[in-house]
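Participant: I would like to see how this sequence folds:
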Amino acid sequence: MNFLHFFSRNKIDESVKEAREKTGSILLDVRTPEEYRSGHIPGSRNIPLQDLEQADTVLKDKDAPLYLYCQSGARSSMAAALLRSMGFTQVSDMGGISGWHGEIERGGKES
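Facilitator: Below you'll find the model as predicted:
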């Protein structure tokens, strides 16, 4: 494990804990449906990056705290910028699930 990986793991671990403690927050996985089914953070919803332009049809409250992740952090960064430009006010980019140290859930479907 390299030095930067250690800090990204702590970031996503702490961010998931924060999200679970904050009322109305949404954990959002922006990977593909296939990636989501292969393993995701329990309680997360899947809206792939390529479908985020329609996110406001699923995510009705633009002031809800959103916590985003992908595989490595690249797509979640792009997704965060897009959601902010769409008027979502509380968007947190947690980075990549590759740094997640907790339980992984398999299966499920996208939102």
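
Participant: hey, let's count contacts and neighbours off CA atoms from now on
Facilitator: Noted.

Participant: give the contact list for residue 97.
Facilitator: By Cα atoms under 8 Å, 6 or more residues apart in numbering, residue 97 lies in contact with 12, 40, 41, 69, 70, 71, 72, 73.

Participant: select from those the one having the most neighbours.
Facilitator: Neighbour counts for those (other Cα atoms under 10 Å) peak at residue 69, which has 32 neighbours.

Participant: element containing that residue?
Facilitator: Per DSSP states H and E, residue 69 falls inside strand 66-70.

Participant: show me where this structure has strands.
Facilitator: Secondary structure of the chain (DSSP state E): strands located at 26-29, 45-46, 66-70, 91-96.

Participant: to compare against the first, here's another:
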Amino acid sequence: MGIFDRFKVLTVNDAINESRTDKNAVLIDIRAKDVYKRGYISGSINIPMTQLELIEKRVPDKEKKIYIVGSYDNEPKKAAKKLKKMGYENAIPGGRMEEHEGPLKKMK
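Facilitator: Got it, this is the predicted structure:
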């Protein structure tokens, strides 16, 4: 990782693309469950910001790259910081869903 990678800011669409092209990556959506159900990225894992400790069950490999998308209410940068304190050094903030361009899946 280069010195400038630490300051790189991804858009939500960048995070989606990165997570889909890296076999050692996952996309975590930290929005509340009810918001997630109304529209989410296919293949993303919903772990609300208030329940980030659940990540240890869903993503036990702390070496995995974790791209985090959220919202204006649930800030991906804050989640990345919290996950890094939990030992997930490859937690990368990936933008807000309000800025997403493209199709979303919905739960019924």
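
Participant: could I get the TM-score for this pair?
Facilitator: Here the superposed chains carry a TM-score of 0.83, computed using TM-score structural alignment, normalised by the length of structure 2; 100 aligned residues with a Cα RMSD of 1.9 Å.

Participant: pick out the residue nearest the middle of structure 2.
Facilitator: residue 68 (1.6 Å; Cα atoms, centre = their mean).

Participant: what number of residues lie near the counterpart of residue 86 of structure 1 in structure 2?
Facilitator: In structure 2, the residue matched to residue 86 of structure 1 (TM-score structural alignment) is residue 86. Residue 86 of structure 2 is flanked by 14 other residues according to other Cα under 10 Å.

Participant: what of the one 4 residues further on?
Facilitator: For residue 90 of structure 2, the number of neighbouring residues by other Cα under 10 Å comes to 16.

Participant: which parts of structure 1 are helices?
Facilitator: Using DSSP state H, the helices of structure 1 run over 3-21, 33-38, 74-85.

Participant: strand 91-96 and the first one, what's the angle between them?
Facilitator: Direction vectors for helix 3-21 of structure 1 and strand 91-96, defined by axes from the mean of the first three to the mean of the last three Cα atoms, to 10 degrees, enclose an angle of 130 degrees.

Participant: which residues sit against helix 3-21 of structure 1?
Facilitator: Counting by Cα under 8 Å, 6+ apart, 25-27, 65, 67, 94-102 sit against helix 3-21 of structure 1.

Participant: out of these, who's nearest residue 55 of structure 1?
Facilitator: residue 26 (12.4 Å; Cα to Cα).

Participant: count the neighbours of that closest one for me.
Facilitator: Neighbours around residue 26 of structure 1, by other Cα under 10 Å: 20.

Participant: so what's it closest to, chain neighbours aside?
Facilitator: Spatial nearest neighbour of residue 26 of structure 1, excluding adjacent residues (Cα to Cα, 6 or more residues apart in numbering): residue 66 at 5.0 Å.
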